[in-house]
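Asks: can't give you the sequence, but here's the structure:
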């Protein structure tokens, strides 16, 4: 059975990859309005491709970028319904000078394709669509219903889809929900992800004058806002990496690793990035610090003149972008308020401060032994000669908690990513061997439920 799908892939390989590379060429960057037309063109191409694959497709307009919903429901109400989620928007490609080839001109080097979106999430969304296409071609009248949800705002918080999700509740109902946007346990070892951390973000600007000041004329008498901000930021953590913001850990429970495969070596998995220093939270292991503990990070700092040469000024203002990864029990809104209060109370008196809230999403945890999870494990173990592991993810899928709330079925996060794919970084890539393994895994997932489910 796996061999039949393998043969189908190899027979059509050249055309499949040509279509995949066309998908990658759209600079569908969701965070920058300059790319709106490219993002909409990508949506149009994807809709046409899904319709050609045998799916009934519609476009859901949102307050932001459109969401694509597609279905094949000929099996009837008594048959199980599987919903697959992905996204067609991508991260910005800066810094461009770090790319070895243009980010939106896919290039195969060795056994990998390099392009923005190669793995996150165009590659994973596309192999899912190919698997559905192959399944529908091979198994006429299969006793399984299929739904596909591909949105255009995952990289900026999914606010548009979240706002219409309740309205679309009936359409989104499913027995088994698969978010195909995650990682393997390790290279060559598949994994199912049972939960993701939430996120809360904000931008903070501090200021002390209405214009940049001459650093000689005003040096020594005007407090530098960059210095004030840096001093305040240094108070956010203690020497062991624990966040010092009052109420930050309210609601956070101990434990959380029970039933998970926690023996993964995160230092080894991070080797391609040559990280020099690792730090978890206090005495927690790196795995616990990444999977079940919240974090606070500086994502960007900006102040004054950063061009070539020198401009001797005291800048008028300084800005920092902060984000937190949250665990169950934490409320994004309360975390943002606690951070803003802490910063304001620790800045020198008289320094002005303004802040802009970013998006907030709670954490999500799913049942470890549901039929949804068992189905994914069984599918992976048909493809890999390795036991499929249960894991958590330190990252965030913004729409995951909402899908878990309204779809009615169990949810699990799956995927073929590994750390060296350089997600969100220059030279993002996806091994074509894993692209094919992802395709085969989704075909087997569909076959398993067509056969009666993992417990049949």
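Replies: Happy to help now that I have it. Quantities reported herein were computed from a predicted structural model and do not represent experimental measurements. Residues are numbered from 1 along each chain as shown.
Asks: please make it C-alpha for all contacts and neighbour counts, starting now.
Replies: Will do.
Asks: ok now the helix or strand containing residue 324, how far from the chain's centre?
Replies: Taking DSSP states H and E as the definition, one finds residue 324 inside strand 317-326. Centroid separation for strand 317-326 versus its chain: 19 Å, with CA atoms, centre = their mean, to the nearest Å.
Asks: what's that strand in contact with?
Replies: Strand 317-326 is contacted from outside by 197-209, 225-226, 229, 293-304, 332, 362-363, 394-396, using CA atoms under 8 Å, 6 or more residues apart in numbering.
Asks: for stretch 216-232, same thing?
Replies: Identification of contacts with stretch 216-232 by CA under 8 Å, 6+ apart yields 206-208, 303, 312, 314-319, 343, 346-348, 351.
Asks: of those, select the buried ones using a ChimeraX command.
Replies: Of the contacts of stretch 216-232, the buried ones go into a single ChimeraX selection, burial set by 16 or more other CA atoms under 10 Å:
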select :206,207,208,303,314,315,316,317,318,319,343,347,351
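Asks: narrow the contacts of stretch 216-232 to those in strands?
Replies: 206, 207, 303, 314, 317, 318, 319 (DSSP state E).
Asks: so what's the residue count around the closest residue to the last one other than its chain neighbours?
Replies: So that's residue 319. Sequence neighbours aside, residue 205 is the residue nearest to residue 319 in space, at 4.3 Å (criterion: CA to CA, 6 or more residues apart in numbering). Per other CA atoms under 10 Å, the neighbour tally for residue 205 reads 20.
Asks: hang on, residue 205 packs against residue 357?
Replies: No: between residue 205 and residue 357 there is no contact under CA atoms under 8 Å: 11.8 Å.
Asks: which parts of the longest helix anywhere in the chain are buried?
Replies: For the chain, the helix with the greatest residue count under DSSP state H is helix 432-450. Going by neighbour count (16+ other CA under 10 Å), the buried part of helix 432-450 is 432, 434-450.
Asks: try this one side by side with the last:
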């Protein structure tokens, strides 16, 4: 392994400039879920492309898709060395509820060495780490220890609607030896983690229709099915009091976790009582034969994400509502298939719909679960890079979250995936007051720089 530390001085000398550039990036309201921000999506893509050009990345393009554009660039001058594909996303979540933000979501502020803004941690801040790492190496050494390709999308927060097709259409352009993603969290503050498994995802909206319009509950109550009661009855039938999902065949394809892996989880000494206190809940809940880490990493779920219908204003209105609605999602584990699970849920709904109600469903985006061997040389190289920057050993974990595109990348390109996250669980990702710890921003750039040297001779 060839080692260079010139870049560390460069990073120190340019830190203020880098933070100002990050603020510019975070100021762009690139909310992919809201159509009124379509111009901002193009603005964010163009900003990203220019940032790549400025540091010396070649063949930079903003490539149109049927949705938001994809930004591509490469640097392929390390003859005979491995090629890494770097993925990230420049789109962000909506900011609601706005009144809970202590600082404006698109006016970045640094407070107590944390930068506050929507997208600070997910994913602009972590994506920006990779751009600045490449800049530091190119500016300091004039070269890179490996070849790199960069591919940044603008639809991750809405399920990468058009990105699967993009990967398949550009398979040769994206060909590489390893995929590196920084869109995840560390195990704890000061304790880096390499994620080798993700849960998959599927979900749907359930709409229950009763009478043609809202009815007077005195005149019609007891004679007409109440859609809210019908919906609650359907939802309640999906899970028992122990947290076990009662959909027929839901667990049939769940891959068992080895005792060796369960022992590895136990070695992390996760503090369940501390989690309960931090979340301010009276106690944790879930399948009784599994630890919290197992419930959130290797077991599937079915959760109600929202339920609404009827009168919601102040006071009381004696109405029998015309309709009721719910949104549900499932986190899936190997070897569950999203299409199969959605079909099973649909059959369950059909069987449990009470008389006098009509139910329709609309499917949401989905993604398959992903797991890869954590002893792969590319993943072990990431562990050494973390140790260099943080001075401690990284842990190898699964994540309860979902990045659906990871499985597509791994399948289409047939390459290992290294998930090197620098976020923290308490950074309010997807919530008001999202922020990113600048200590991890600084160490993250050093980690990524060092990773390219570690990877140079590993593949």
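Replies: Yep, that arrived. Values in this document were obtained by computation on a predicted structure and should not be read as measured data.
Asks: tm score of chain vs chain?
Replies: Aligned and superposed, the two chains score 0.95 in TM-score terms (TM-score structural alignment, normalised by the length of structure 1); 452 aligned residues with a CA RMSD of 1.7 Å.
Asks: re the thing from before, which part of structure 2 matches the strand holding residue 324 of structure 1?
Replies: The aligned range for strand 317-326 of structure 1 in structure 2 is 323-332, by TM-score structural alignment.
Asks: now stretch 207-218 of structure 1
Replies: Counting by TM-score structural alignment, stretch 207-218 of structure 1 sits on residues 209-220 of structure 2.
Asks: what does stretch 345-360 of structure 1 give?
Replies: Counting by TM-score structural alignment, stretch 345-360 of structure 1 sits on residues 351-366 of structure 2.
Asks: using ChimeraX, define a selection of the buried residues within the contacts of strand 317-326 of structure 1.
Replies: Per 16+ other CA under 10 Å, the buried members of the contacts of strand 317-326 of structure 1 correspond to this ChimeraX selection:
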select :197,198,199,200,201,202,203,204,205,206,207,208,209,225,226,229,293,294,295,296,301,303,304,332,362,363,394,395,396
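Asks: and the contacts of strand 317-326 of structure 1, which of them are in strands?
Replies: If you go by DSSP E, those have 198-207, 295-303 in strands.
Asks: coming back round to it: what's the first-to-last distance across the match of stretch 345-360 of structure 1?
Replies: Using CA to CA, to the nearest Å, the end-to-end distance of stretch 351-366 of structure 2 comes to 24 Å.
Asks: check stretch 252-267 of structure 2 too.
Replies: Stretch 252-267 of structure 2 has an end-to-end distance of 29 Å (criterion: CA to CA).
Asks: now it: buried residues?
Replies: 254, 265.
Asks: the alignment partner in structure 1 of residue 341 of structure 2 is in what secondary structure piece?
Replies: Alignment note (TM-score structural alignment): residue 341 of structure 2 maps to residue 335 of structure 1. If you go by DSSP H and E, residue 335 of structure 1 is part of helix 332-346.
Asks: which residues touch that helix?
Replies: For helix 332-346 of structure 1, the external contacting residues (CA under 8 Å, 6+ apart) are 198-202, 232-233, 245-248, 326, 353, 355, 357, 360-362.
Asks: next one: stretch 198-210 of structure 1
Replies: Here stretch 198-210 of structure 1 makes contact (CA under 8 Å, 6+ apart) with 223-225, 229, 316-327, 332-333, 335-336, 351-364, 395-398.
Asks: and the strands in the stretch 1-150 of structure 2?
Replies: 58-63, 70-75, 83-89, 109-111, 114-116, 147-153 (DSSP state E, counting those that start in this stretch).
Asks: okay, the fourth one sits on what stretch of structure 1?
Replies: Spelled out, it's strand 109-111 of structure 2. Against structure 1, strand 109-111 of structure 2 falls on residues 107-109 (TM-score structural alignment).
Asks: same question, the second one
Replies: Using TM-score structural alignment, strand 70-75 of structure 2 lines up with residues 67-72 of structure 1.
Asks: give the buried residues for that stretch.
Replies: By neighbour count on 16+ other CA under 10 Å, the buried set for stretch 67-72 of structure 1 is 67, 68, 69, 70, 71, 72.
Asks: let me know the closest of the residues you listed to residue 39 of structure 1.
Replies: residue 67 (11.3 Å; CA to CA).
Asks: relative to residue 397 of structure 1, how far out is the nearest residue to that closest one once chain neighbours are set aside?
Replies: Excluding the flanking residues, the one nearest residue 67 of structure 1 by CA to CA, 6+ apart is residue 151, at 4.2 Å. Using CA to CA, we find residue 151 of structure 1 at a distance of 12 Å from residue 397 of structure 1.
Asks: repeat for residue 215 of structure 1
Replies: 45 Å.
Asks: who has more neighbours out of these two?
Replies: Each of residue 215 of structure 1 and residue 397 had its neighbours counted (other CA under 10 Å), and the higher figure belongs to residue 397 (24 against 16).
Asks: what is the aligned counterpart of the more buried one in structure 2?
Replies: Mapped onto structure 2 by TM-score structural alignment, residue 397 of structure 1 lines up with residue 403.
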